[in-house]
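K.L.:
Here's a sequence, model it:
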Amino acid sequence: MPTPKRREAETNPRRPVKAPETRKEAYQAYRERLDRQRGRGTATSKALRGVPQDEARYYRPADFGPARAFARDYVDSRRTASEFFLPFSILVILVLFFTPPGVQFGVAYGVWPLMMLTIIVEGVFTGRKVKRLAVERFPDDDLLRGIGMYAAMRQLQFRRLRLPKPKVKVGNRPELGGR
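P.N.:
Presented below is the predicted three-dimensional model:
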């Protein structure tokens, strides 16, 4: 749709939205806005299929869809070095503070870059594999864009702090994850 001419835009100004006066009105307006966003025919409503209704309100828009659920299950079914990045980083900082200069040099120029390289390589391989498998399994899903980065970022988080919560135990296959 083309941008309206200035004359047309001035003849049809936007009306100011009246702010709710009570908490009840604010909550009602919020629920109506959510219902409109999740209405029929939108990408979000298509993606909500398969998500239990009581859980749907806790999902971010980036978490919707069967392909994203597969990516989460794939990452959650494996143990990786990336999920230990934060504790390792804290350990490296402590070593840099409390050790002699020779050890600091070895950690700063040897161990730390090796860990960073490991995380990057692991993220690239995981992202590519998840994207390839998701395209094979969900060819008609319109939410496949960015699924590799989604999986790589989820892989960096502590398992216990991942949202939505992991539904697949480590070692189980993603197909058998209960979805």
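K.L.:
contacts, neighbours, all on C-alpha from now
P.N.:
Noted.
K.L.:
In terms of helices and strands, where is residue 70?
P.N.:
helix 66-76 (DSSP states H and E).
K.L.:
Please compute how far that helix lies from its chain's middle.
P.N.:
Helix 66-76 sits 10 Å away from the centroid of its parent chain (Cα atoms, centre = their mean, to the nearest Å).
K.L.:
likewise stretch 118-132?
P.N.:
In this view, stretch 118-132 has its centroid 15 Å away from the chain centroid, taken as Cα atoms, centre = their mean.
K.L.:
Just the buried residues of that stretch, please?
P.N.:
Within stretch 118-132, the residues scored as buried using 16 or more other Cα atoms under 10 Å are 118, 119, 122, 123, 124, 126, 127, 128, 129, 130, 131.
K.L.:
Secondary structure and distance to residue 179 added to those, as TSV?
P.N.:
Below are the buried residues of stretch 118-132 laid out as TSV (DSSP: H, G, I helix; E, B strand; the rest coil; distance: Cα to Cα, whole Å):
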residue	secondary structure	distance to residue 179
118	helix	31
119	helix	28
122	helix	26
123	helix	24
124	helix	26
126	helix	21
127	helix	21
128	helix	22
129	helix	20
130	helix	17
131	helix	19
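K.L.:
Please give the structure of this sequence too, so both can be compared:
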Amino acid sequence: MFRRTREEVATPPEDLDTRPTGKGRPTPSRKEAEAARKAAAKPPRTRREQAAAQRGAKGESSARVRQGMRNGEEKYLLPRDKGPVRRFIRDFVDARFSFIELIIPLLVVTMILGYSGNSGLASFGNALLFGSILLVVLDMLLLRYRLRRQLAARFPDQTLKGTTYYAVTRAMQMKFMRLPKPKVKIGQELPEHYR
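P.N.:
Model (predicted):
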């Protein structure tokens, strides 16, 4: 009924992709592959080569651990950072604006005012510094109160020992220096479950 000739069968349809596939390099011979494997597995002959190999392996390992800590991977975190409660605390602290972030610029302003030579400006700088410290203390107390309420609602079966200290120490760091890196933006809504 519908028979095709040999030429029709042998020629591929024009709409198929005819790009070459493969790895883009020739396969190494067995001899080359074994030589490369032996060179990689060859033990160092001198103490200097051994120390260099250990430094290289240690450097790769520590770089992998640092990257894992920055990304917040659970297996690379320190024991104080592990668990869903600590992850929630990190996100809670990172999602709120804190007055502590304004302390560094205020310290610079008060130093400039203090060295200006004008006693009126110096006293204003001191008042500004003490006022900002008072604001930071009030902000930390508010952080503790709100965090405790959220933890009691989200993790009723967990102990709250050490959570305030962990939250305050994280909040005292500048946002770009925090480890693990913040995963939420300021004002972002946090998920309901952290299991």
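K.L.:
Need the buried residues of stretch 118-132 of structure 1 in TSV (columns: distance to residue 169 of structure 1).
P.N.:
Output for the buried residues of stretch 118-132 of structure 1, formatted as TSV (distance: Cα to Cα, whole Å):
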residue	distance to residue 169 of structure 1
118	23
119	22
122	20
123	20
124	23
126	18
127	20
128	22
129	19
130	18
131	21
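K.L.:
returning to what we had before: mean shift between the helix holding residue 70 of structure 1 and structure 2?
P.N.:
Comparison of helix 66-76 of structure 1 with structure 2 after fitting gives an average deviation of 1.0 Å (mean Cα distance after the TM-score superposition for structure 1).
K.L.:
burial measure for residue 27 of structure 1, as a count.
P.N.:
12 (other Cα atoms under 10 Å).
K.L.:
any idea which residue sits dead centre in structure 1?
P.N.:
With distances taken as Cα atoms, centre = their mean, the residue of structure 1 nearest its centroid is residue 150 (5.0 Å).
K.L.:
so residue 96 of structure 2 makes contact with residue 186?
P.N.:
Yes - the criterion here is Cα atoms under 8 Å, and residue 96 of structure 2 meets it with residue 186 at 5.2 Å.
K.L.:
What's the match for residue 75 of structure 1 in structure 2?
P.N.:
Per TM-score structural alignment, the equivalent position to residue 75 of structure 1 in structure 2 is residue 93.
K.L.:
and its match, how many neighbours?
P.N.:
Counted with other Cα under 10 Å, residue 93 of structure 2 comes out at 23.
K.L.:
helix or strand for the aligned partner of residue 150 of structure 1 in structure 2, which one?
P.N.:
Aligned by TM-score structural alignment, residue 150 of structure 1 pairs with residue 166 of structure 2. Following DSSP H and E, one finds residue 166 of structure 2 within helix 163-171.
K.L.:
quick one: residue 178 of structure 1 and residue 70 of structure 1, what's the gap?
P.N.:
11 Å (Cα to Cα, to the nearest Å).
K.L.:
Looking at these two, which has the bigger crowd around it?
P.N.:
residue 70 (22 against 8).
K.L.:
Name the nearest residue to that one, ignoring sequence neighbours.
P.N.:
Using Cα to Cα, 6 or more residues apart in numbering and skipping residues adjacent in sequence, the residue nearest residue 70 of structure 1 is residue 174, 6.6 Å away.
K.L.:
In terms of helices and strands, where is residue 142 of structure 1?
P.N.:
Judged by DSSP H and E, residue 142 of structure 1 forms part of no helix or strand.
K.L.:
Tell me how many other residues crowd the residue lying closest to it once chain neighbours are set aside.
P.N.:
Nearest residue to residue 142 of structure 1, sequence neighbours excluded (Cα to Cα, 6+ apart): residue 43, at 7.9 Å. Using other Cα under 10 Å, residue 43 of structure 1 has 17 other residues around it.
K.L.:
and if you look at residue 36 of structure 1?
P.N.:
11.
K.L.:
now for it: what does it line up with in structure 2?
P.N.:
Counting by TM-score structural alignment, residue 36 of structure 1 has no partner.
K.L.:
Tell me how far residue 36 of structure 1 lies from residue 46 of structure 1.
P.N.:
In terms of Cα to Cα, residue 36 of structure 1 sits 14 Å off from residue 46 of structure 1.
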